[in-house]
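Undergrad: Compute the structure for the input listed below.
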Amino acid sequence: MRPVTGPIRVLIVDDHRLFTQALELLLRGEDDIQVLGAAETGEEAIEFCRRTPVDVALVDIDLPGMDGIAVTSRLQEAHPEIRVVVITAYQQPDVIARAVRAGASGYIMKTDAADTLVSAIRFAVAGKMVLPAGRLAPTMSPSGRWLQSEPTPPGGRQPSGEAGRRQGMLSDRETEILEAISEGVSTTDMAARLAISEGTVRSHVKSILSKLEVHSKAEAVMKGVRLGLIGGARPGVG
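TA: So this is what the prediction gives:
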């Protein structure tokens, strides 16, 4: 993604005009955010991004024709520099999982406070991720696989490019710990489960954050899922 030196360029993708207008009004009150326009369908959004540089696309799930998850996947394939923040009324964990797999950098509710949306846009540009609080762990099984979701990214492709190079970058123990983090397991319980000290767990967590170049456990889980390190097929895992 380009270094953002000017206002963050935002495209709104939603077919509800009243909501779009309210969102535009809200965002235009932010000095560091520029609303470039709005698209009512996924096809319009893809065409807009083909013609106009966009930093962040705010994408609704429930769109006519191509749904928001498909739009997210298409945008990430054609324009990986664009950060997609899903903004929707859907709160189901499996939908969140599918959005993350498609490449979303954030997932927020339409009922969230305005400052949550604004923060999500800024976090996305900074390479950070935002998820609904308390809704990440239920999307994953104890084995680290997404529930009610495909075992591979959209289109049946395995991660490639940077994602492919990063596979295997975590040790087996670090992968175990990252999976445990995704389940919401505490440091104390993690230590007991793996028969290691809490200090060793914290040391592994620090190493995971460093290797994945993130700043929090939530970001580590999100990035691990997107890179195929957890939550799907990994080398040696059927």
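Undergrad: switch to C-alpha atoms for all contacts and neighbour counts from now on
TA: OK.
Undergrad: Checking Gly37 next. Helix, strand or coil?
TA: Recorded secondary structure, Gly37: strand (DSSP: H, G, I helix; E, B strand; the rest coil).
Undergrad: Now do the contacts for it.
TA: Contacts for Gly37 (C-alpha atoms under 8 Å, 6 or more residues apart in numbering) come out as 10-12.
Undergrad: Give me the most central residue, the protein.
TA: Ser105 (3.3 Å; C-alpha atoms, centre = their mean).
Undergrad: Alongside the first, I'd like the structure of this one:
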Amino acid sequence: MIRLLIVDDQHLVRAGLRMLCESTDDIEVTGEASGGAEAVRLAERGLLDVVLMDLRMPGMDGIAATERILAARPATRVIVLTTFDDDDHLYPALATGACGFLAKDIAPGELLDAIRRAVRGETPFSAPVLRRLVARAVSTRPAADADAGRLDITARERTILELVAAGLSNAEIGERLHLGITTVKTHIANLMTRTGCQNRVRLAVLAARHGLTGDE
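TA: Now for the predicted structure:
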């Protein structure tokens, strides 16, 4: 069972998220917080797997709360869920250790999938956010850097790398390529080992630098 804390200053938003998450068999909402300070207190009291974190709240904001929670409980996965998906909010949130960044207009099923992906160690991002993150990373790094040169990967790994860059989850990649999810996980683990990328975002950046965008 995934233990979830919902953090948002709007009661209606929290209620809607609770109803959505509690409609599943594998997610348990263990608490709600209307501000960052309350979120930190709740996180310190009980064991959590995932925090859905709003950013703009009275008092302690979501960025400061994320930093405090992860300092105390580094294994907790924090997913930012916000109306403000601009760079001024994206990069500070990632710098504090948030594992994902979702806009509040995300579909309900995609949000539930993102929570599950976070627990599995993935980095869930709304597709537009991931594309912007990758574009900025590519534009701010010289072409002739450590990522330049030929990628020493198999044809299958190259295809999977393209789909990672397109923002697909392991399950979506498996469905697209008719592979089991364990096989997809193995390919992605091999890609990280071969390329030295520590997470899916870095894999996506690497793919973009080599022109592997996953566009159809």
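Undergrad: what's the TM-score here?
TA: The TM-score (TM-score structural alignment, normalised by the length of structure 2) is 0.69; 166 aligned residues with a C-alpha RMSD of 2.5 Å.
Undergrad: ok, the contacts of Gly37 of structure 1 vs Gln76 of structure 1, which is closest?
TA: For the contacts of Gly37 of structure 1, the residue nearest Gln76 of structure 1 by C-alpha to C-alpha is Leu11; the value is 14.4 Å.
Undergrad: Next, count neighbours for the equivalent of that closest one over in structure 2.
TA: Aligned by TM-score structural alignment, Leu11 of structure 1 pairs with Leu5 of structure 2. Counted with other C-alpha atoms under 10 Å, the neighbours of Leu5 of structure 2 add up to 25.
Undergrad: sec struct for Leu5 of structure 2, please.
TA: Leu5 of structure 2 ends up strand, using three-state DSSP.
Undergrad: residue ranges of the strands in structure 2, please?
TA: Using DSSP state E, the strands of structure 2 run over 2-7, 27-33, 50-53, 77-82, 100-103.
Undergrad: Now distance to Gly62 of structure 2 too, for those strands, in CSV please.
TA: Output for the strands of structure 2, formatted as CSV (distance: least, C-alpha to C-alpha, whole Å):
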stretch, distance to Gly62 of structure 2
strand 2-7, 8
strand 27-33, 11
strand 50-53, 6
strand 77-82, 8
strand 100-103, 12
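Undergrad: Thr193 of structure 2: which of those is closest?
TA: Checking the strands of structure 2 against Thr193 of structure 2 by C-alpha to C-alpha gives strand 100-103 as the closest, at 21.7 Å.
Undergrad: Would you map the helices across structure 2?
TA: Assigned helices in structure 2, in chain order: 11-21, 36-45, 62-72, 87-95, 108-119, 127-139, 155-165, 170-177, 181-195, 200-209 (criterion: DSSP state H).
Undergrad: What lines up with Asp88 of structure 2 in structure 1?
TA: Aligned by TM-score structural alignment, Asp88 of structure 2 pairs with Asp94 of structure 1.
Undergrad: er, Thr123 of structure 2 actually
TA: Under TM-score structural alignment, Thr123 of structure 2 pairs with Met129 in structure 1.
Undergrad: Also Ala64 of structure 2?
TA: With TM-score structural alignment as the criterion, Ala64 of structure 2 lines up with Ala70 in structure 1.
Undergrad: Its match: what's it in contact with?
TA: With C-alpha under 8 Å, 6+ apart, Ala70 of structure 1 has these contacts: Ala102.
Undergrad: Please repeat the previous calculation with a cut-off of 10 Å.
TA: Applying C-alpha atoms under 10 Å, 6 or more residues apart in numbering, we find Ala70 of structure 1 in contact with 42, 61, 76, 98-99, 102, 154.
Undergrad: will you turn the residues you listed into TSV that also has neighbour count?
TA: Shown next, in TSV, are the contacts of Ala70 of structure 1 (neighbours: other C-alpha atoms under 10 Å):
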residue	neighbour count
Gly42	27
Ile61	23
Gln76	17
Arg98	22
Ala99	25
Ala102	24
Pro154	17
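Undergrad: Out of the residues you listed, which comes closest to Ser216 of structure 1?
TA: Once C-alpha to C-alpha is applied, the member of the contacts of Ala70 of structure 1 that ends up nearest Ser216 of structure 1 is Ala99, at 20.0 Å.
Undergrad: Surely that closest one is in contact with Val85?
TA: Yes. Under the criterion of C-alpha atoms under 10 Å, Ala99 of structure 1 makes contact with Val85 at 9.4 Å.
Undergrad: Now for these two: what residues contact both?
TA: Both Ala99 of structure 1 and Val85 are in contact with 72, 105-107, where contact means C-alpha under 10 Å, 6+ apart.
Undergrad: what's the closest of those to Ser210 of structure 1?
TA: Of all these, Ser105 has the smallest distance to Ser210 of structure 1: 19.2 Å, by C-alpha to C-alpha.
Undergrad: Map the closest one onto structure 2.
TA: In structure 2, Ser105 of structure 1 lands on Cys99 (TM-score structural alignment).
Undergrad: With Val85 of structure 1 instead?
TA: Under TM-score structural alignment, Val85 of structure 1 pairs with Ile79 in structure 2.
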